[in-house]
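**Student:** Prediction below, plus the sequence it came from.
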Amino acid sequence: MKITGIIPARYASTRFPGKPLVDIGGKSMVMRVFEQVSKVEKISEVIVATDNEDIYDHVNSNGGKAVMTREDHPSGTDRCYEALTKCTGDFDFAINIQGDEPFLKPEQISSLCDALTPEVEIGSMMKKIKDRKDLFNPNVVKVVVSEPGNALYFSRQTIPYQRNSKEAVWMDNYDYFKHLGIYAYRSDILKKLASLPEGKLEKAESLEQLRWLEKGYSIKMVETDIESIGIDTPEDLEEVKKKLNL
């Protein structure tokens, strides 16, 4: 099984322009992610997929590998597919790793790699919700899975809804899971996903993965206990620096 790790890195983030290049304790965010993913033994090659020459030059001049991709990709999935076509050699799977999680744990990616088989079309990750605030936060995406471990649905709402119980005891009755935005695509499936039009469910919830479910693709979910630390805004960055004394 040959796997590549792809890190989409756009410069023009609405909430945090230039985010991949910000300094975190003497190292850029994008290089922190690159180095963490490079520690995963089952990943043969790691590349940064960017639309910006400064990011491209920065990664390549600091021991990483970057490829230039189009500016007009509507999603990270589309950018991943273009990057995959520029990889050297053939890969069975491509893993899309978010470029704004500089403290990503290699063992988290390893557990996703372990779950990949020729039968898996798409793989992703989930973590048990332990904070009640997350349960009712629409920015925390929830997922319900089948007994074999495939995603049944993703939603910003709290799912499943427990009709005969009060909300205060929902977490006592049922294990709820939040979705972590790491995806592993089988290479032939990624090519198909890149050509799909926006779906009705995706438009309603603003969740790209619903496009794939609506078209009949399966998403294998892998549970993790590791908490991700995402950085979406300059305020997030400052908060993380304070917590980690950086």
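**Tutor:** Yes, it's here.

**Student:** use CA for all of it now, contacts and neighbours both
**Tutor:** OK.

**Student:** how about the nearest residue to residue 83, chain neighbours excluded?
**Tutor:** Closest residue to residue 83 apart from its sequence neighbours, by Cα to Cα, 6 or more residues apart in numbering: residue 49 at 5.9 Å.

**Student:** The one you found against residue 5, yeah?
**Tutor:** No. If you go by Cα atoms under 8 Å, residue 49 and residue 5 don't touch, sitting 10.2 Å apart.

**Student:** the more surrounded of the two?
**Tutor:** Between residue 49 and residue 5, counted using other Cα atoms under 10 Å, the more crowded position is residue 49 (28 against 25).

**Student:** Which stretches in the chain count as helices?
**Tutor:** For the chain, the helices defined by DSSP state H cover 29-38, 53-61, 76-85, 106-114, 132-135, 170-173, 187-193, 200-205, 209-214, 234-244.

**Student:** Adding distance to residue 145 and mean neighbour count, write those helices out as TSV.
**Tutor:** Shown next, in TSV, are those (distance: least, Cα to Cα, whole Å; neighbours: other Cα atoms under 10 Å):
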stretch	distance to residue 145	mean neighbour count
helix 29-38	27	22
helix 53-61	37	17
helix 76-85	22	22
helix 106-114	16	18
helix 132-135	16	15
helix 170-173	16	13
helix 187-193	21	17
helix 200-205	17	14
helix 209-214	12	19
helix 234-244	31	12
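
**Student:** So for residue 13, which of those sits nearest?
**Tutor:** Among the helices of the chain, the nearest to residue 13 by Cα to Cα is helix 234-244 (11.4 Å).

**Student:** quick one: that closest one to chain centroid distance?
**Tutor:** How far helix 234-244 lies from its chain's middle: 21 Å, per Cα atoms, centre = their mean, to the nearest Å.

**Student:** and that helix with helix 29-38, angle?
**Tutor:** 60 degrees (axes from the mean of the first three to the mean of the last three Cα atoms, to 10 degrees).

**Student:** before we go on, here's another structure to hold up against the first:
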Amino acid sequence: MNPIVVIPARLASTRLPDKPLADIAGKPMIVRMLERGREAGIGPVAVACGDPEIAAAVREAGGRAVLTDPALPSGSDRVHAALAELDPDRRHDVVVNLQGDFPTLDPAGLRLVIMPLDDPRVDIGTLVVPIRDEIEATTVSFVKAACSFADGQTIAPALYFSRQAIPWGLGPRWHHVGIYAFRRAALDRYVSLPPSPLEQRENLEQLRALEDGMRIGCARMEHGPFGVDTAEDLERARAILAERGGTRRQ
């Protein structure tokens, strides 16, 4: 595999305006994400920007930025659009869509997300972490993945994703971490599809892929990053990275 990492980012945010430019330990959050991507060491890293202000911050930090149409409906669409400029010759056959709001991410997670693609039947790789308590299991903003890992295995097929606590009954439950590794052809196919019924019902884009028959493989992590969605999340990320000197989780 020859991966490329693309971070989609735009300023519009209902809960935390201008989030990509929020200062975290002396650098904009989008620059912190650029650093996390580089630390993974799996391939070149670029930012698909919905706004020129984000592109300016990325370029000032020595990063590669591509301006995309701010009206694009999703991060995956933004990543796909940026690839036309980043890799017109299609040298990269795997595209990692790295969310722009995980500044405390351990870069090992990016190396892990491509592992499901070792199976040629899998179209998309993603990450899950164990659900620790009932509050997490029943909080609708935490997306759950229905998957089952055989003893000693770290990869399992995703059967469904939901905002509800799934599956029912005793046993492990899994919290989905919204980072994806697409085969290039799978990303082409995904963005060509209209929103699907279950995607619209659950407000979860990954269900579009499942409803179209694509296979998603989940790689398990013991500890996942938290997404910065609120002012409280931002202060938490600032405290963590300030304590660590701006570096990733050790």
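**Tutor:** Right, received. Where do you want to start? From a predicted model like this one, the values you see are computed outputs, not experimental measurements.

**Student:** Any idea which of the helices of structure 1 gets closest to residue 92 of structure 1?
**Tutor:** Among the helices of structure 1, helix 187-193 comes nearest to residue 92 of structure 1, with 5.6 Å by Cα to Cα.

**Student:** so the closest one matches what in structure 2?
**Tutor:** Helix 187-193 of structure 1 corresponds to residues 184-190 of structure 2 when matched by TM-score structural alignment.

**Student:** can you list contacts of that stretch?
**Tutor:** Residues external to stretch 184-190 of structure 2 that are found in contact with it (Cα atoms under 8 Å, 6 or more residues apart in numbering): 76, 80, 92-95, 123-124, 208-209, 214.

**Student:** hmm, back to that, separation between the residue nearest to residue 83 of structure 1 and residue 67 of structure 1?
**Tutor:** Applying Cα to Cα, to the nearest Å, the value for residue 49 of structure 1 to residue 67 of structure 1 is 5 Å.

**Student:** Need the residues touching each of the two.
**Tutor:** Common neighbours of residue 49 of structure 1 and residue 67, using Cα under 8 Å, 6+ apart, are residue 83.

**Student:** Now do the longest strand belonging to structure 1: which elements does it pack against?
**Tutor:** The longest strand of structure 1 (DSSP state E) is strand 177-186. Strand 177-186 of structure 1 sits against strand 93-96, strand 122-128, strand 142-145, with contacts defined as 3 or more Cα pairs under 8 Å, 6 or more residues apart in numbering; DSSP states H and E.

**Student:** What span of structure 2 is the first one aligned with?
**Tutor:** Following TM-score structural alignment, the aligned partner range for strand 93-96 of structure 1 in structure 2 is 94-97.

**Student:** from the middle of its chain, how far away would the matching stretch be?
**Tutor:** The chain centroid and the centroid of stretch 94-97 of structure 2 are separated by 9 Å, computed with Cα atoms, centre = their mean.

**Student:** mean deviation of that stretch from structure 1?
**Tutor:** Its aligned residues in structure 1 lie a mean 0.5 Å from stretch 94-97 of structure 2 after superposition (mean Cα distance after the TM-score superposition for structure 1).

**Student:** can you list contacts of that stretch?
**Tutor:** Applying Cα under 8 Å, 6+ apart, the set of residues contacting stretch 94-97 of structure 2 is 1-8, 75-76, 79, 110, 114, 179-184, 187.

**Student:** Centre-most residue in structure 2?
**Tutor:** Centroid check for structure 2 by Cα atoms, centre = their mean gives residue 179 as the closest residue, at 2.3 Å.

**Student:** That one and residue 124 touch, don't they?
**Tutor:** No. Using Cα under 8 Å, residue 179 of structure 2 makes no contact with residue 124, being 10.2 Å away.

**Student:** Could you tell me which residues touch both of those two?
**Tutor:** Shared contacts of residue 179 of structure 2 and residue 124 (Cα under 8 Å, 6+ apart): none.

**Student:** rewinding a little: between which two of the contacts of stretch 184-190 of structure 2 is the distance greatest?
**Tutor:** The span of the contacts of stretch 184-190 of structure 2, defined through Cα to Cα, is set by 92 and 208 at 23.5 Å.

**Student:** Tell me the buried residues in the longest strand of structure 1?
**Tutor:** For strand 177-186 of structure 1, a neighbour-count test (16 or more other Cα atoms under 10 Å) marks 177-180, 182-186 as buried.

**Student:** That'll do, ta.
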